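A.B. asks: Let me see the structure of the following:
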Amino acid sequence: MDKVYSALVIFFGSVLLGFAFNMFLLPHEILSGGITGVAMIFSLMTPVNAGIWLIILNIPILVLGWMKLGKLFIANSIYSVAVTSISMLYIPVMKVTEDALLSSVFGGVLVGIGVGSIIRFYGSTGGFDVVGLLLTMKRDIPLGFMVFSLNSMVVFISGFIFSWELAMYTMASIYITGLVVDRIHTRHIKLSLMVVTGKGEEVKTKLLESLYRGITVTDGEGAYSGNKVKVLYTVISRYELAFVRPLIKSIDPHAFVSINETMEVMGNFRKDDNFKKTPGITGESRSA
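C.D. replies: Here you go, the predicted structure:
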């Protein structure tokens, strides 16, 4: 059921992209960012549909994603690109409104919803989404900001080919898309997790198996009961919270859990970091 639900979300997100492109952006020559934007430029300059250009230009980037992000991710991405391309072939290119500014705003919002939903379910729309995801794996940078930065080059291209007024509309659309993506795709948001439990060893073992994070473990004592407890502290991503909560509850339903948003993480965090075996530091290797 999870796979079916994921496929449906990616499908409707991709159709939403095709709708936003053909109904809001393309009629006013307001471009999307990255490879999709380049495909739009080529479609406006040649008789070939933007959906066809989208497939052609995405091939080398999807090959790179296959090597770095895995087969499931690329399978979902190919599925998304195919659905978007087909939807752009069948959805008519027509103006919903004559106001280019309104089109850039609403088109940017719809594209952001579509892209954010697709990425959240481990897919992409190809192009700079893949490049952005590869970069955010190495740095704690919001994906929307990263994609916005990469896509800004399309603004300058469109400015030289068409007009700088349209380029500014494009910049507004891309910026709004980035904001919406960051509202939906929250993997860059880090949370501080503190667990006070009488089953510290079991909780620690399960967390290490599931998170591949370092955990700081200290001894504690209940002030009222006098019971000896373990205090576990680590930092997780917003996505990981979804399975951390039920995991802890299944081991110790009476555990005290405190969760706070963390502004910044310094030191080792990801499983592919070069962990330093420093006692008492959350970013230590997989031991406590």
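A.B. asks: CA atoms for contacts and neighbours, from now on please.
C.D. replies: Noted.
A.B. asks: Now do the helices in the chain.
C.D. replies: With DSSP state H as the criterion, the chain has helices at 2-20, 34-45, 50-69, 71-90, 100-120, 128-136, 143-161, 164-184, 200-211, 241-251.
A.B. asks: one more to put side by side:
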Amino acid sequence: MQSKQTPSTQTVHPQSGWEPPLTGQARRLFLIVLASVVMAVNIKSFVDAGGLFPGGFNGLTLLIQRSAQQFAGVALPFTAINLLLNAIPAIVSFRLIGKRFTLYSCLMIALTSVLTDIIPSMPLTNDVLLVCIFGGIINGFSISLCLLGRATSGGTDFIAVALSERLNVDAWNYIFIGNCLMLVVAGMLFGWDKALYSIIFQFASTQIVHLLDPRFKRTTLFIISNRAPEIYEQIKDTTHHGATLFHGIGLYNGEERDLIYSVITSDQVKEITRAAREIDPHAFINILKTDQVAGNFYRRPHD
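C.D. replies: Below is the predicted model of the structure:
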């Protein structure tokens, strides 16, 4: 197909922000509770079994706990330390990211802390390498559940989300570097073997979050159809993204064709393609992975 006209400027529509209140909030609450349970169980099984230090303030809390126990003989509760460490990042998040996002995140932090104190230690294996890999995968999965619920597990995750919101960058690998610096201290105090194994744990966790977090995965759609306006309305109403319309000629049979060009997030692709095929069963849809977008691109806010 060749373009006959210069494409119009793509518009970005303001968010409607509407979702059924009960359904949306219940789903969000369920994901956060599930994430806190998974994270707490992971700490009391894989993390404790390997003597590891997970990323973020959970790892820093464990470092303080174990240091107090080993060097001062004092048993400090996980909950008190973790809540204290997260106080300042929570205030920053409240101001920069949003009220509801911060409140749900605080719920995640509190539930994880309390469950970590309540759940008894239950090591599943003594193989440290298995602990690192599978513990890291489960930890990344729990963080991803939390992000799907538009919340965070606290600490450095507050920082990562704030950077994502303000600078539009994927900050998880930078957080990984920061966690490695914390492990240097842990290695000096408790032995380099635990610190090095913890790096494997944190790397596995970071990659799972990077894989599952949908906010930075974008897809380009090229849709050829004779019912372009109806398909565009579906894109606009469902994703709040705009589109550009090309008018052209199909060179196979010489008939006029319309081409819709739009960039959306990857988790919206199935819904849009299904809706487009329902509107026009003969629509031709080309789906391309998009590595980077420069310009005005709508992103659903965390709050």
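A.B. asks: Of the helices of the first structure, give the one that comes closest to M266 of the first structure.
C.D. replies: helix 128-136 (15.3 Å; C-alpha to C-alpha).
A.B. asks: Give the other helices and strands that that closest one contacts.
C.D. replies: Contacts defined by 3 or more C-alpha pairs under 8 Å, 6 or more residues apart in numbering; DSSP states H and E place helix 128-136 of the first structure against helix 50-69, helix 143-161.
A.B. asks: what about the longest one, how far off from the second structure?
C.D. replies: Yep, that's helix 50-69 of the first structure we're talking about. Aligned to the second structure and superposed, helix 50-69 of the first structure gives a mean residue distance of 1.8 Å (mean C-alpha distance after the TM-score superposition for the first structure).
A.B. asks: what helices or strands is that helix leaning on?
C.D. replies: Under the contact criterion of 3+ C-alpha pairs under 8 Å, 6+ apart, helix 50-69 of the first structure touches helix 34-45, helix 71-90, helix 128-136.
A.B. asks: Need those helices in JSON lines (columns: distance to A223 of the first structure and mean neighbour count).
C.D. replies: Putting those into JSON lines (distance: least, C-alpha to C-alpha, whole Å; neighbours: other C-alpha atoms under 10 Å) gives the following:
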{"stretch": "helix 34-45", "distance to A223 of the first structure": "57", "mean neighbour count": "21"}
{"stretch": "helix 71-90", "distance to A223 of the first structure": "49", "mean neighbour count": "20"}
{"stretch": "helix 128-136", "distance to A223 of the first structure": "43", "mean neighbour count": "20"}
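A.B. asks: Now render those helices as JSON lines, adding distance to L247 of the first structure.
C.D. replies: As requested, those are arranged in JSON lines below (distance: least, C-alpha to C-alpha, whole Å):
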{"stretch": "helix 34-45", "distance to L247 of the first structure": "39"}
{"stretch": "helix 71-90", "distance to L247 of the first structure": "25"}
{"stretch": "helix 128-136", "distance to L247 of the first structure": "27"}
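A.B. asks: how about those helices, which one is nearest L8 of the first structure?
C.D. replies: helix 71-90 (10.5 Å).
A.B. asks: In the second structure, what range does that closest one match?
C.D. replies: Helix 71-90 of the first structure corresponds to residues 99-118 of the second structure when matched by TM-score structural alignment.
A.B. asks: Also stretch 176-185 of the first structure?
C.D. replies: So stretch 176-185 of the first structure sits over residues 204-213 in the second structure, by TM-score structural alignment.
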